[in-house]
Structure formats: structure tokens, C-alpha cells
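> I need the structure of the sequence given here:
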Amino acid sequence: MKVLSVLRVGFLALATLIGAVTMASAADGSIRIRIVKAGFVVGGSGGDGVLTFQGRQYPLAVGGVSYGFTFGASETWFHGKVRNIRKASDVAGVYAQGGAGAALGKGAQVVVLTNQNGAVLELSGEQKGLIVSLDLSGLALSLK
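I've put the predicted structure just below:
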């Protein structure tokens, strides 16, 4: 019985250590992306960007689709942080968002998004154009 208790404690200590090492290996990077969005009911978006991670720059492709009430067109330049990534490819994936907004001329945007890899984007930027939206949208990032 005592052997089982010692094994259980040892196993829990090992699991804790592995978890701590895994958490410690996650890093942050910075990101700049440009998104062009247009639509009438169904909207589409595309763009490009750059991820800076561990001293290297990685070009990004941006795509997406939205459904709901969308009317108009806009261009948004985002910049910010990417958190909780271990390698550059962790930023690739789909980031879902629901929201409402409007821009006439210039407008500010702030957003926090998470993908299936656990990458967290903390972005702020400026939107230009004429667009009104109340929609569900998905933003897809991929490395070029």
C-alpha cells in the first residue's frame, strides 16, 4: 500500500514538472496585419501581414468570411501581440468572432482572439472606409 502512495506522489510530481516545462516554453511575438473587408449580407475579407517571433519575420496570409448584416467596405491595419505560441506555425488557424460595428471614415478597433492552437492575438488598429456590420465572422491566418 505504501509503494502505491509513493508511486502516486512521484507520478503527480512528474506530471506537475512536465506541465511547468510546457508552460514555460510558450513565448510571445508581435504581429502586423492588414485586412480588407467588403460585403452585402455575406462578407469576405482578405489581407496579409507579418509575424515577428524569436528574431525572425514570417509572412502571413489572411482570409475570412462573415455572415449576418454587413454592408460596405473597409481596410483595417492591426498591430499587437501574439501570446502563448511555441513555434511560428501555432499562429496559423481560425479565429472566430461575433460582433457589431460601424465605421465612416476612420475608426479604432481593439480585439482579442484565440485559435485552436491556443494562440492569443491582442490587436489594436485603425479602420478606414464605410461599413456597418452585425455578424459572425471567422478570420483565418496562415504562414505563406
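> Please make it C-alpha for all contacts and neighbour counts, starting now.
Fine.
> Assign Gly19 to helix, strand or coil.
helix (DSSP: H, G, I helix; E, B strand; the rest coil).
> if I look at the residue nearest in space to the middle of the chain, how far off is Trp77?
Geometric centre of the chain, nearest residue: Leu121, 3.9 Å, by CA atoms, centre = their mean. Shown here: Leu121 relative to Trp77, a distance of 14 Å by CA to CA, to the nearest Å.
> Let's compare: structure for the following, please.
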Amino acid sequence: MRLSSAIRAMLIALTATVAFGTAVCADGGRIRFNVVKAGFVIGGSGGSGTLLFHGRYYPLVIGGVSYGFTFGASATDFFGTVSNIRWPSDVNGVYVAAGAGAAAGPGGGAILLTNQNGAVLTVSGRQVGLIVAADLNGLVITIR
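As a prediction, this is how the structure comes out:
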């Protein structure tokens, strides 16, 4: 189905207005959390952390599930920024990532995650443990 040029122009203008309005009102903060992951095919993860937003610290609870080829256990300390949030509660939500990797002893990496509220986590981490994984991960972050 073809859209008329007037409707197409309206949709583009509406999209730009919404995106611009979101960017103008959005803010950011710092985030730090640790995750312990273990599994054999189906894996589980859990942890805790802290969100620093407008000079105030908010405790975080982390939980997750992974499915795919997973074998072993690891612990990772993540630190970085969170952006595109208006309220601390915008960090609450489900973050999904697909990945593959292996770690034996210390290692590191960086990831970019987004949730359903539009919060964007840009984090890097230090990992320790013995794990081999090619899986789909779901991470749930909740403010306590």
C-alpha cells in the first residue's frame, strides 16, 4: 500500500517531534552492578548494584535467564552510564542481548543494552570464572 506524500510527511514530522521531545527531556546517570551467571544449557544470573541519578544512590536488584549453549560459571562487575531516562524508575525493565563468548580467568568486555522504557545502558565489565556461552540472555533490573 502506498502512502500519499502528505501522510508520509506528517509521519516523519511526528516521529522527529517525538524523538526531539524525548531527547530534550531525557537525562542520565551512572550505573554499577555485578552479575553472577551459571548454567548448563539453561542458565541463571543474579546480582545487585547501584544507580547514581541526580546525586542520589538507588539500590538495584538484577535477575536473569539465558538459553542456548551455556556451560560454566562467571562473575562480572559492570560499570558505566545510563542515558535517556527521566526518572530513576525508567531503569526498571527487561534488557535482552544475544551473545557468544568464553572466559577462563579474568576478562572484560563492553555492551550496550536498551529496555522497554528507552533507557540505554552503556557498560563495560571485568569478568572472572570459567564459562563458554552462545546464548540469548534476558536481564531484569529493578530498583529496590
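> before we move on, the earlier item: from Val111 of the first structure, how far out is the residue nearest to the centre of the first structure?
8 Å.
> cool, and Thr22 of the first structure?
27 Å.
> Kindly report the same for Thr76 of the first structure.
Taking CA to CA, one finds Thr76 of the first structure at 12 Å from Val111 of the first structure.
> Comparing these two, which residue is more hemmed in?
Thr76 (21 against 12; other CA atoms under 10 Å).
> wait, the more buried one sits on Ile35?
Yes - using CA atoms under 8 Å, Thr76 of the first structure is in contact with Ile35, at 5.2 Å.
> Apart from its neighbours in sequence, what residue is nearest Val91 of the first structure?
Ala119 (5.8 Å; CA to CA, 6 or more residues apart in numbering).
> residue contacts, that neighbour?
Val82, Arg83, Asn84, Ile85, Asp90, Val91 (CA atoms under 8 Å, 6 or more residues apart in numbering).
> any chance you could map the helices in the first structure?
2-24 (DSSP state H).
> count of neighbours near Val6 of the first structure?
Around Val6 of the first structure there are 11 residues (other CA under 10 Å).
> Mind naming the longest strand for the first structure?
The longest strand of the first structure (DSSP state E) is strand 56-85.
> what does Ser89 of the first structure align to in the second structure?
Counting by TM-score structural alignment, Ser89 of the first structure corresponds to Ser89 in the second structure.
> What is the burial count for that match?
For Ser89 of the second structure, the count of nearby residues is 15 (other CA under 10 Å).
> Quick check: the gap between it and Ser124 of the second structure.
Distance from Ser89 of the second structure to Ser124 of the second structure, by CA to CA: 22 Å.
> Equivalent analysis for Ala13 of the second structure, please.
Counting by CA to CA, the gap from Ala13 of the second structure to Ser124 of the second structure is 36 Å.
> This completes my enquiry, with thanks.
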